[in-house]
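A.B. asks: I need the structure of the sequence given here:
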Amino acid sequence: MSRGYKPSVSDIALITRQLATLIQSSLPVEAAVMAVAEQCEKPRLKRMLMAVRSKVVEGYTLADGMSEFPHVFDNLYRAMVAAGEKSGHLDQVLNRLADYTEQRQHMRSQITQAMVYPTILVIFAIAIVSVLLGTVVPKILKTFEKSKQVLPWTTEWVMAASNFVQAYWMVSLIAIFGSVFLIKQALKRPKVRFWYDAKLLQLPGIGKISRGINTARFARTLSILSSSSVPLLEGMKISGQVLENEKIKAAVTEAATHVSEGASLRAALAQTKLFPPMMLHMIASGEKSGELEQMLERAANNQDREFESMVSVSLKLLEPAMIASMAVIVLFIVMAILQPIMAMNKAIGL
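C.D. replies: Prediction:
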């Protein structure tokens, strides 16, 4: 019953941190999982943890038990747990995993928060314009239609838009929601998703943000895996799987092939032309000094800081731009209504 259940990222981070704390206190793995399950207040999550514990009691490793739930514990998670069990430092690995999971959750929440205000503004703007064109404008413009006077082009445009909204508002809504649904379905196809992600990287601003997020995730994941004694080639393959952009994911797979043929990590990633120069220089430095894990982590932190700065600046520019756009649209509608009124008053000598 719990196999189709997918807990939230914050839930995974919490149970990972709790497991790390208990195992660090010299509690056996089976007892630690049992304690976390008993403390869990969510029935489905509790059942899932009990199922993992059952596998551990049967003699399987914790990573094997978690492999029964691949939609919850992905390849990265299981590989790190397996490496931690093998090295005898499971508590340290789980702490790193908790940090990593919390960092990903923080990044997602930043993106969500960055999109909330602009989305509200867009919805608000569409609602105001729709109400104006659908209810207010038609009542006022009926007077002008009866007067048979020559109307300014602005008024003609507003009248045409008003007539369209009144006649086709339901069709427009269906078309919008239908288009969103069809686009989502199309993006589930690998070739379409790859084309979409490749084009996304070419967009100014958005492409840089997408590239920064994915390359930072790759560097951080590979750093954690390398520090957990996972071989570089295997670490690259796992790190590529956690990326969201299919174009970059394919590039990492190709880079892994070059590494398997003897190329350095820096040279293999440089051939993709998708990783920032600063990150490549830091990776090269790490390979030469034998501190690749630390340099990868620094590179990821550098990318994260750049992302946060870019989002902050973008929001500061976007918010006033959207408010100004709303004001211009509303002003255009108001002027389209006032122009014929002023012309009519002038004609009768008022």
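A.B. asks: hey, let's count contacts and neighbours off CA atoms from now on
C.D. replies: OK.
A.B. asks: Need the three-state assignment for residue 169.
C.D. replies: helix (DSSP: H, G, I helix; E, B strand; the rest coil).
A.B. asks: Mind giving me the packing neighbours of the helix or strand containing residue 293?
C.D. replies: Assigned by DSSP states H and E, residue 293 belongs to helix 292-347. Judged by 3 or more C-alpha pairs under 8 Å, 6 or more residues apart in numbering; DSSP states H and E, the packing partners of helix 292-347 are helix 90-131, helix 137-147, helix 153-186, helix 206-227, helix 277-289.
A.B. asks: ok, now with 6 Å
C.D. replies: Counting contacts by 3 or more C-alpha pairs under 6 Å, 6 or more residues apart in numbering; DSSP states H and E, helix 292-347 is packed against helix 206-227, helix 277-289.
A.B. asks: Just the residues contacting the shortest one, thanks.
C.D. replies: The one in question is helix 277-289. Here helix 277-289 makes contact (C-alpha atoms under 6 Å, 6 or more residues apart in numbering) with 266, 292, 295, 299.
A.B. asks: What is the nearest of those residues to residue 203?
C.D. replies: Distances from residue 203 to the contacts of helix 277-289, taken as C-alpha to C-alpha, are shortest for residue 299 (23.3 Å).
A.B. asks: one more to line up against the first:
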Amino acid sequence: MQSVADQVREGSALSDAVKSQGNYFPPHFAEMLEGGERSGKLDRVLERLAEYYQQLADFRGIFFNSILWPLVQLILAVVVVGLLIYLPAVLLPDAETSRTDLLGIGLTGERGVLIYIGIVLTTLIVVAAITVLIKNGYFSFLSNWAAHLPWIGRNLRVFAEARFVQTLALTIESGVDAASAVDLAFRCAGTKQFQSKASQSKQAILQGHDLHSTLADSQLFQEETIEVVELGEASGRLAETLDKHFRHLKSQVKSSMAKLTYAASAAIWVVIAIVLVLIIFRVFSLYVDGMGERATDVIQGPSGF
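C.D. replies: Below is the predicted model:
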């Protein structure tokens, strides 16, 4: 930041000073500043950028708050399974292994719980590695696959659509030309599905196509969004219209995240219920086996054999 301040003091444009810092600032930050400088609205652009990044932080907050409870449930489920492996062998040290294996997976006592912890840690490492690889562009087919799922994909797409609308409103108000604004908006949407449409949409705008028809051709947007863009183009107040629509989409994002949270919670509870049912059947079968052995002993007892 001191370097930017020094360059501006020496007479450099703010956008040039920001560009000279490499990857320190967020992607496309300098391009929006440059658009604001060209249009004479730099103060407004800076204000809108502050709102933009605050809204991105709000989106992240919505997402993490949505997944927090399912994660807590998952952690509790993992702990409960560990206790079911460890406690029976500790409470009944003289019992046979078959009687302390409540889960029927061959893991009991200290050795069993250590193996279980190793499996859990290995799974966490694999998930973390896959997450890092996805962020670096690998396994993109997984996000594309999720985006095409009938119910999940639609709810996830609202998040990207809201970011697109938010970015497009900001870039247009910043004075960036329409083709570059569309290109930036698609690239900032945050999913490969949207980013893959950036170049062809930019070319369509350069060839004279209307913005709303270009978005319709991408087949990524709700009909409502396309109608809002068409209205904004017709009225000459596209940035303002998109701003209002973004607030509507933000409420949809919260609703979609809530739905996904409930679905994840339900899935975890189904798994827990299945485990409990298996444990009940396992304990019942052990009880029946024990009763059978007792009955056999009683029958054989009087015979003297």
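A.B. asks: just to revisit the earlier point, TSV for the contacts of helix 277-289 of the first structure, including neighbour count and distance to residue 118 of the first structure?
C.D. replies: Shown next, in TSV, are those (neighbours: other C-alpha atoms under 10 Å; distance: C-alpha to C-alpha, whole Å):
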residue	neighbour count	distance to residue 118 of the first structure
266	20	38
292	21	39
295	24	36
299	24	30
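A.B. asks: Tell me how many other residues crowd residue 236 of the first structure.
C.D. replies: 25 (other C-alpha atoms under 10 Å).
A.B. asks: Format the contacts of helix 277-289 of the first structure as CSV; extra columns: distance to residue 320 of the first structure.
C.D. replies: Supplementary listing: the contacts of helix 277-289 of the first structure in CSV, determined by distance: C-alpha to C-alpha, whole Å:
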residue, distance to residue 320 of the first structure
266, 41
292, 43
295, 39
299, 33
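A.B. asks: Check those against residue 62 of the first structure and report the nearest one.
C.D. replies: For those, the nearest to residue 62 of the first structure is residue 292 (27.9 Å; C-alpha to C-alpha).
A.B. asks: quick one: that closest one from residue 99 of the first structure, how far?
C.D. replies: As for residue 292 of the first structure, its distance to residue 99 of the first structure is 19 Å (criterion: C-alpha to C-alpha, to the nearest Å).
A.B. asks: count of residues packed around the aligned residue in the first structure for residue 234 of the second structure?
C.D. replies: Residue 234 of the second structure maps onto residue 288 of the first structure when the alignment is built from TM-score structural alignment. By the criterion of other C-alpha under 10 Å, residue 288 of the first structure has 10 neighbours.
A.B. asks: Likewise for residue 331 of the first structure?
C.D. replies: Per other C-alpha under 10 Å, the neighbour tally for residue 331 of the first structure reads 12.
A.B. asks: Can you give me the distance of it to residue 199 of the first structure?
C.D. replies: Applying C-alpha to C-alpha to residue 331 of the first structure and residue 199 of the first structure gives a distance of 35 Å.
A.B. asks: One more: residue 251 of the first structure?
C.D. replies: 15 Å.
A.B. asks: Centre-most residue in the second structure?
C.D. replies: Centroid-nearest residue in the second structure: residue 63, 6.7 Å away (criterion: C-alpha atoms, centre = their mean).
A.B. asks: Show me what it aligns to in the first structure.
C.D. replies: Residue 63 of the second structure maps onto residue 111 in the first structure, by TM-score structural alignment.
A.B. asks: Mind checking which of residue 251 and residue 199 of the first structure has more residues around it?
C.D. replies: residue 251 (19 against 12).
A.B. asks: Now do the same for residue 272 of the first structure: its match in the second structure.
C.D. replies: Using TM-score structural alignment, residue 272 of the first structure sits opposite residue 218 in the second structure.
A.B. asks: Skipping adjacent residues, who's closest to that match in space?
C.D. replies: residue 197 (6.7 Å; C-alpha to C-alpha, 6 or more residues apart in numbering).
A.B. asks: Secondary structure element holding the aligned partner of that neighbour in the first structure?
C.D. replies: Under the alignment (TM-score structural alignment), residue 197 of the second structure pairs with residue 251 in the first structure. Assessed by DSSP H and E, residue 251 of the first structure sits inside helix 246-260.
A.B. asks: And for that helix, what's in contact with it?
C.D. replies: So helix 246-260 of the first structure is contacted by 194, 197, 198, 240, 243, 268, 269, 272 (C-alpha under 6 Å, 6+ apart).
A.B. asks: just stretch 237-256 of the second structure next, same as before
C.D. replies: 155, 159, 162, 166, 169, 173, 232.
A.B. asks: how about 7 Å then?
C.D. replies: With contacts defined as C-alpha atoms under 7 Å, 6 or more residues apart in numbering, stretch 237-256 of the second structure is touched by 62, 155, 158-159, 162, 165-166, 169, 172-173, 228-229, 232.
A.B. asks: Which among those residues count as buried?
C.D. replies: Listed as buried from those are 155, 158, 159, 162, 165, 166, 169, 172, 173, 228, 229, 232; burial here means 16 or more other C-alpha atoms under 10 Å.
A.B. asks: That's all I had, so thanks and see you.
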